[in-house]
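Q: mind looking at a prediction? Sequence and model below.
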Amino acid sequence: MTSHSPNEDVPAAVVKAADILAEAARTRVACPPVRSILDATDTGTGVESAYAVQRLNVERGRAAGRRVIGRKIGLTSPVVQRQLGVTRPDFGALFADMEVARGDEVPHGALLQPRVEAEVALVLARDLPHADSTAVDVLRAVDFALPALEIVDSRIAGWDISLVDTVADNASSGLYVLGGGPVPLAGLDLREVRMSMTRDGEVVSEGTGAACLGSPLNATVWLARTLAGLGDPLRAGDVVLTGALGPMVPASPGDTFEAEVSGLGTVQAGFAAAPSTGDAK
């Protein structure tokens, strides 16, 4: 799939915002918010244009050889929704090169301003093509669940984001780590799972499945319906990061995070230490 250019029915504001975010990702230099560029392109919100920015940069990624392997859901916490003045979650694309293998460290400087949150990841065995998908449809489609750490990031300087900024910035995606072993959903109530996350052994985030839009299952139903309605449904094999179970926590070089999700097991992520002055050349 090739990327659009400004004269291929993509508004100039969308291209401009996409270019700014892509350059920030390429150079690892954070950029100003893009909401002022996009707010004037929609009636009052800019959200539709923000999704157009996201689609454009995803298409550019595909054209460069990156592979989309699923989706992430954001803004599932009522507290965060109130902070941003929204009443629904958002979503972004997961690329294969965003996965950090278990045991590997996140390289120093790979992200601009990382934060970590613990989630339930679902892996699908069936497509979810219907815009009226039900909870039963999703349960039948899920192959297994895993504990996950999403390492969110923002290309926007200082995390100065609105809903428009985070949607345009691929829902503030960064990297992710999957842990544990595959667990079937039979007998597992995702609403009741409990999560505790530590940073260097100290508990820094706790929560339950109920904190994720009432249940990670609810979040996945919302995503399935939304994507099917857009003509780009969830497919067999997709990974779905269903949303945070507790507060996200800033990460610094040298940090080690571990989360335990009841019924699913544990997942870890380490961040490489900053090189010493003597190592810098």
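A: Ah, there it is.

Q: C-alpha from now on. contacts and neighbour counts both.
A: Noted.

Q: which residues touch the residue lying closest to M98 once chain neighbours are set aside?
A: Excluding its sequence neighbours, the residue lying closest to M98 (C-alpha to C-alpha, 6 or more residues apart in numbering) is L175, at 4.5 Å. Applying C-alpha atoms under 8 Å, 6 or more residues apart in numbering, we find L175 in contact with M98, E99, V100, E150, I151, V152.

Q: the third one touches I151, doesn't it?
A: No: V100 lies out of contact with I151 (C-alpha atoms under 8 Å); the separation is 9.8 Å.

Q: joint contacts of these two?
A: Residues touching both V100 and I151 (C-alpha under 8 Å, 6+ apart): L175, Y176, V177.

Q: of those residues, closest to A131?
A: Distance to A131 across the shared contacts of V100 and I151 (C-alpha to C-alpha) is lowest for Y176, with 27.4 Å.

Q: with adjacent residues omitted, what lies nearest to the residue nearest the centre of the chain?
A: Nearest to the mean C-alpha position of the chain, counting by C-alpha atoms, centre = their mean, stands K72 at 3.9 Å. Spatial nearest neighbour of K72, excluding adjacent residues (C-alpha to C-alpha, 6+ apart): L241 at 4.6 Å.

Q: could you say which helix or strand contains P247?
A: For P247, there is no host helix or strand (DSSP states H and E).

Q: what's the neighbour count on it?
A: 18 (other C-alpha atoms under 10 Å).

Q: can you map out the strands along the stretch 51-200 of the chain?
A: Ranges of strands within the stretch 51-200 of the chain are 68-74, 90-95, 105-106, 115-124, 142-152, 175-178, 194-199, based on DSSP state E, counting those that start in this stretch.

Q: to V249, which of these lies closest?
A: For V249, the closest of these is strand 115-124, at 5.1 Å, according to C-alpha to C-alpha.

Q: try this one side by side with the last:
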Amino acid sequence: MTDTNTWSAARVAERLLQAEDSATALTSIRAEWDGLDLATAYAAQDLALNVRVARGEKVTGVKLGVTSKAKQRQVGVDSPSTAWLTDRMILPIGEAVPRASLIHARAEPEIAFVMGRRLQGPGVSAASALAAVDHVVGAIEIIDSRFSGYKFSMMDAVADNNSSGRYATGPISRRPEDLDLALEGCLLEVDGEVVDSATGAAVHGHPAEALAFAANTLAARGHAIEAGWVVLTGGMTDAVPVKPGARIAVHFTNLGTVTVAGGH
């Protein structure tokens, strides 16, 4: 057991950034330090963001994790979590997933909001959250936990920026009022074979509910969701491994198709 006196939010942030930069997996921090509670994990997440910005990254949005009831039961929580997106995480259309820079990349389909105006809690409802959205796009998030075998506690995951890796957004956008987001479906395809499917209802009951949750949760930490930011509302299905050369496509009902390829 590690000496608990040597731990702090700053040390957690430093250790996880080092693991990310070197693509080296760690074991659970929570297992070593029982002082890693959610408040400390979020503090570590914010400290890591400060480091990212200081080295030249630009904040591009927010991502939600554990938005489905099944995943919440799996990790023993009853609400989602939030994390940060930066421009370093953007995967341009046509570029392969940089597997060599990641530890164990996995892909999951998401409904993404692009904000038209600033959204700040508390007291944000799903309706008021949706009113702040400019348009909706389909997305694939490439998650990449810094923990070996994707084995971690909720506190580990939050400190690790909700397993952030890369994200790709699709070329087709729709106004939110033109969609029934709870019924917006997706098919997850790997190398031409459909392996999973879901609808937007899998995301905290409705993607707008996830957006409202993010705004209200961030407000408690002194943050808001800014105009122009992307909000990834959470995985609609289980994530699938990104294998060398694999082609992963997500076909949405109204948001078109988003495709990524696994690099070698």
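A: Here it is on my side, so go on. Treat the numbers as computed from the prediction; the structure is a model and nothing was measured.

Q: give me the TM-score for this pair.
A: The TM-score (TM-score structural alignment, normalised by the length of structure 2) is 0.94; 259 aligned residues with a C-alpha RMSD of 1.3 Å.

Q: tell me which of the contacts of L175 of structure 1 are still there in structure 2?
A: With both residues aligned by TM-score structural alignment, their matches' C-alpha atoms under 8 Å, the contacts of these that structure 2 also has are M98, E99, V100, E150, I151, V152.

Q: between those residues, which is nearest S36 of structure 1?
A: S36 of structure 1 lies nearest to V152 out of the kept ones among the contacts of L175 of structure 1, by C-alpha to C-alpha, at 22.8 Å.

Q: for the closest one, list the residues it contacts.
A: P114, R115, V116, E117, S172, S173, G174, L175.

Q: okay, these in TSV with distance to V80 of structure 1 next?
A: Below are the contacts of V152 of structure 1 laid out as TSV (distance: C-alpha to C-alpha, whole Å):
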residue	distance to V80 of structure 1
P114	17
R115	15
V116	15
E117	13
S172	14
S173	16
G174	18
L175	20
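
Q: which among those residues count as buried?
A: When neighbours are counted using 16 or more other C-alpha atoms under 10 Å, those contain these buried positions: P114, R115, V116, E117, S172, S173, G174, L175.

Q: of those, which is the nearest to A211 of structure 1?
A: Nearest to A211 of structure 1 among the buried ones among the contacts of V152 of structure 1, counting by C-alpha to C-alpha, is E117 at 12.5 Å.

Q: do you know how far the residue nearest to that closest one when sequence neighbours are not counted is from L227 of structure 1?
A: Sequence neighbours aside, M248 is the residue nearest to E117 of structure 1 in space, at 4.5 Å (criterion: C-alpha to C-alpha, 6+ apart). Going from M248 of structure 1 to L227 of structure 1 by C-alpha to C-alpha, to the nearest Å gives 25 Å.

Q: can you show me the helices along the stretch 101-250 of structure 1?
A: Under the criterion DSSP state H, counting those that start in this stretch, the stretch 101-250 of structure 1 contains helices at 135-141, 163-168, 216-229.

Q: helices and strands around the biggest helix by length in structure 2, which ones?
A: Using DSSP state H to define each element, structure 2 has its longest helix at helix 38-54. Here helix 38-54 of structure 2 touches helix 9-22, helix 154-159, going by 3 or more C-alpha pairs under 8 Å, 6 or more residues apart in numbering; DSSP states H and E.

Q: that helix vs structure 1, average distance?
A: Helix 38-54 of structure 2, aligned to structure 1 and superposed, deviates on average by 0.8 Å (mean C-alpha distance after the TM-score superposition for structure 1).

Q: residues in structure 1 aligned with that helix?
A: Counting by TM-score structural alignment, helix 38-54 of structure 2 falls onto residues 47-63 of structure 1.

Q: what does stretch 231-242 of structure 2 give?
A: The alignment of stretch 231-242 of structure 2 onto structure 1 (TM-score structural alignment) covers residues 240-251.

Q: relative to the whole chain's centre, how far out is the matching stretch?
A: 9 Å (C-alpha atoms, centre = their mean, to the nearest Å).

Q: end to end, how far does that stretch reach?
A: Taking C-alpha to C-alpha as the criterion, the two ends of stretch 240-251 of structure 1 lie 23 Å apart.

Q: sorry, back to before: can you put the helices and strands packed on helix 38-54 of structure 2 in TSV and add mean neighbour count?
A: Below are these laid out as TSV (neighbours: other C-alpha atoms under 10 Å):
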stretch	mean neighbour count
helix 9-22	18
helix 154-159	25
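
Q: could you dump those helices to TSV with distance to D46 of structure 2?
A: TSV is the format used below for the helices and strands packed on helix 38-54 of structure 2 (distance: least, C-alpha to C-alpha, whole Å):
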stretch	distance to D46 of structure 2
helix 9-22	8
helix 154-159	9
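
Q: for L47 of structure 2, find the nearest of those.
A: With C-alpha to C-alpha as the criterion, L47 of structure 2 lies closest to helix 9-22 of the helices and strands packed on helix 38-54 of structure 2, at 6.4 Å.
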